[in-house]
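> Below: sequence and its predicted model.
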Amino acid sequence: MKKSSVIHVASPDDDLPATAAAINPAEAAPRPKLGQLLLEAGKLRAIDIERVLQLQVVSRLAFGEAAVQLQLVAPEDVEHMLARQFGCPQLLPGEGGYASELVSAYAPLGPQAEALTRFATCLTQRWFAGGRRELALCGIEPGSGASLLAANLAVIFARRGARTLLVDADLRAPCQHRIFNLAQRRGLADAIGLRGDDDIACELPELPGLSVIAAGNRPPNPQQLLARPAFGQLMEDCVRRFDVVLYDTPAFTSAADIFAVAARAGGVVLVARRDATPAAELRRAADYLGRANASVVAAMLNRF
């Protein structure tokens, strides 16, 4: 799986703040102290905390810096707990078995995650704040990074307190089951074809508030399946249960499946590769999606 670096948001406007109100934010709670978090995690003992506090008195170091200087904890332990302290819990490397490119889970305070968080805020203000709940993400061509973008945005919205559902609607070349380390199981295609259970959403214990519907068994007729009324009925039920529903779709140039999903969602984020995707392709995709009654909410340019 290729790594991507978010380097430009073409739309919405770049001057929107990155700390706008979240969708259904949880009530603010007192911020736990770093020492208490390290104690609860078994990284420090009570006697260790006393040593850190004594060093702070004479050195004026921050608690985490003092603990590292005393070699009581590793720098990554402090970083992990700081993320939790500021309401941005960070998974340890390998925790959950998710793809390492899921930076919003493994490195939420890093530059890539910050850019993604800013983009999520833009989407909140420009799309979801109007009462909408569904949004599709579509790469212009295969390998644009749309699937990773959808996965990272799903994590961000869930951590903001929104009940979030990520639907892998790419029935041709699905990858959300690999990103989130989901076992092979029935999914969207099976439910539409009336061969699966109604409850196909998989909750992720390491990422509270986030559920994923995998693509399921690969069908021979994905475009026809997504055009069935059963798809709309299934998603109607999901919209009643979730605050945010994100769809990962096939690339625009590879299949026409996107139109059924885009018409359902009403809005689309286009994902392209900087210095690789022709501007004409972006314009063509926006034009065709408009004919399907879907608004292009934003465009994301990735660099690989």
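Yep, that arrived. Numbers count the residues shown, from 1 in each chain.
> C-alpha only now, for contacts and for neighbours.
Fine.
> isn't S104 right up against P111?
No. Using CA atoms under 8 Å, S104 is not in contact with P111, being 10.1 Å away.
> More neighbours: the two, which one.
Under the neighbour definition other CA atoms under 10 Å, S104 and P111 were set side by side, and S104 has more, 28 against 13.
> Let me know the distance separating the more buried one from R118.
For S104, the distance to R118 equals 12 Å [CA to CA, to the nearest Å].
> Please compare the first structure with the one that follows:
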Amino acid sequence: MPASTSRNYALITEVNPKSPISEAYRALRTNIQFSSVDDPVKVIVVTSAQPEEGKSTTISNLAVTYAAEGKKVLLLDADLRKPTLHRYLSESNRLGLSNYLSGKYAVEDVVLDTKIANLSLITSGSIPPNPSELLSSKKMSALITQLKEDFDMVLIDSPPVLAVTDAQILSNIVDGTVLVVNHGKVKRDAARKAISQLTHAKAKVLGVVLNNKEMSKKESSYYYYYAQKD
């Protein structure tokens, strides 16, 4: 993705859908759709190798592009350690995924309708003492199955791969995983290690998004690399 001029929680695909950056997110959406024609991808994890690479910005804007197509979309914040998706959608994080997984609330209690048409949100909820255990629970797997039936697309934000095991856990129960890499910040060895760990967890890595790359006018406004199949 091209570099942005400032860091904030505004969604460019919402406020300026005709911009080159918004077009880049639509191109990413198209590439994901064509990445697995025989086995449609409905549930995707978006993660990064390390913190502060733009995974939450990427997944939030990607969700808006899917919703703009008329698809019924759910954004799920499974980063139970440092959640941010509620800020992008200007929603409360009082109740969310952790509250549901702890058994205190039903699914309908934590699904929020956002101001964006066709886009719903489940925030992370209260930060729990045992994130990995909650995400690896049978209840989490059952939730993914239910959401896959209720929505056309489910996009899941997870913690960075090299920081904790959460991304590997989630990638094992979804249709595909996209890795976001911040250009100029993350070394190639770190990106390779992240992909290796995801592959070891039997994740289906759809590709890698190169974020914050300054592009010339002659270059494409995004990079999207398909992962090589074994």
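Received the coordinates, thanks. Since we're looking at a predicted model, the values are computed, not measured.
> check contacts around the counterpart of S171 of structure 2 in structure 1.
In structure 1, the residue matched to S171 of structure 2 (TM-score structural alignment) is A262. Listed by CA atoms under 8 Å, 6 or more residues apart in numbering, the contact set of A262 of structure 1 reads 135-136, 268, 289, 292-294.
> Mark which of those are buried, thanks.
135-136, 268, 289, 292, 294 (16 or more other CA atoms under 10 Å).
> Quick one: neighbours of the alignment partner in structure 2 of L194 of structure 1, just the number.
Here L194 of structure 1 is matched to G103 in structure 2, going by TM-score structural alignment. As a burial measure, G103 of structure 2 scores 9 neighbours (other CA under 10 Å).
> swap in A191 of structure 2?
Count around A191 of structure 2 with other CA under 10 Å applied: 21.
> What's the biggest helix in structure 1, counting residues?
Longest helix in structure 1 by number of residues (criterion: DSSP state H): helix 111-126.
> With structure 2 overlaid, how far apart is that helix on average?
Here the mean offset of helix 111-126 of structure 1 against structure 2 after fitting is 0.9 Å, by mean CA distance after the TM-score superposition for structure 1.
> can you name the residues of structure 2 that that helix overlays?
Under TM-score structural alignment, helix 111-126 of structure 1 corresponds to residues 20-35 of structure 2.
> and that stretch, how far from the chain's centre?
Computed by CA atoms, centre = their mean, to the nearest Å, the chain-centroid distance of stretch 20-35 of structure 2 equals 14 Å.
> what does stretch 56-65 of structure 1 give?
Counting by CA atoms, centre = their mean, stretch 56-65 of structure 1 comes out at 36 Å from the chain centroid.
> Name the residues of that stretch that come out as buried.
For stretch 56-65 of structure 1, the neighbour count (16+ other CA under 10 Å) marks 56, 63-65 as buried.
> try stretch 131-140 of structure 1
132-140.
> again with stretch 178-186 of structure 2
Quick answer for stretch 178-186 of structure 2 (16+ other CA under 10 Å): 178-183, 186.
> give me every residue that touches R26 of structure 2.
Shown in contact with R26 of structure 2 (CA under 8 Å, 6+ apart): 62, 65.
> go on, D113 of structure 2?
Counted by CA under 8 Å, 6+ apart, D113 of structure 2 has contacts 119-121.
> again, but for I21 of structure 2
1-2, 12-13, 221.
> corresponding residue for I44 of structure 2 in structure 1?
Match for I44 of structure 2 (TM-score structural alignment): L135.
> sec struct for its match, please.
strand (DSSP: H, G, I helix; E, B strand; the rest coil).
> how about the match of S171 of structure 2, secondary structure?
The three-state label given to A262 of structure 1 by three-state DSSP is helix.
> and it, how far is that from R218 of structure 1?
In terms of CA to CA, A262 of structure 1 sits 20 Å off from R218 of structure 1.
> swap in R51 of structure 1?
Taking CA to CA, one finds R51 of structure 1 at 59 Å from R218 of structure 1.
> The two - which one has more neighbours?
Using other CA under 10 Å, the more surrounded residue of R51 of structure 1 and R218 is R218, with 17 against 14.
> Would you agree the more buried one falls within a strand?
No. Counting by three-state DSSP, R218 of structure 1 is located in no strand; its state is coil.
> residue contacts, it?
171-172, 189.
> Translate F157 of structure 1 into the numbering of structure 2.
Correspondence of F157 of structure 1 to structure 2, assessed by TM-score structural alignment: Y66.
> Give me the number of neighbouring residues for that match.
When counting by other CA under 10 Å, one arrives at 23 neighbours for Y66 of structure 2.
> so how much does whichever helix or strand it is part of differ from structure 1 once superposed?
Assessed by DSSP states H and E, Y66 of structure 2 sits inside helix 55-68. With mean CA distance after the TM-score superposition for structure 1, helix 55-68 of structure 2 departs from structure 1 by a mean of 0.4 Å once superposed.
> counterpart of P220 of structure 1 in structure 2?
Aligned against structure 2 by TM-score structural alignment, P220 of structure 1 finds its counterpart in P129.
> Identify the residues contacting the residue sitting nearest the centre point of structure 2.
The residue lying closest to the centre of structure 2 (CA atoms, centre = their mean) is V46, at 3.2 Å. Taking CA under 8 Å, 6+ apart as the contact definition, V46 of structure 2 lies against 55-56, 59, 155-158, 177-180.
> Repeat the analysis, applying 7 Å as the threshold.
Residues near V46 of structure 2 by CA atoms under 7 Å, 6 or more residues apart in numbering: 55, 59, 156-158, 177-179.
> With D170 of structure 1 instead?
Contact analysis of D170 of structure 1 by CA under 7 Å, 6+ apart lists 215, 248-250.
> And the residues you listed, which is closest to A183 of structure 1?
Distance to A183 of structure 1 across these (CA to CA) is lowest for A215, with 11.7 Å.
> In helices only, show me the buried residues of stretch 56-65 of structure 1.
Among these, the members found in helices (DSSP H) are 56, 63-65.
> Quick one: the buried residues of stretch 56-65 of structure 1 as CSV, columns for distance to V239 of structure 1 too.
Listed next are the buried residues of stretch 56-65 of structure 1 as CSV, based on distance: CA to CA, whole Å:
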residue, distance to V239 of structure 1
Q56, 51
F63, 44
G64, 43
E65, 45
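> Okay then, goodbye and thanks.
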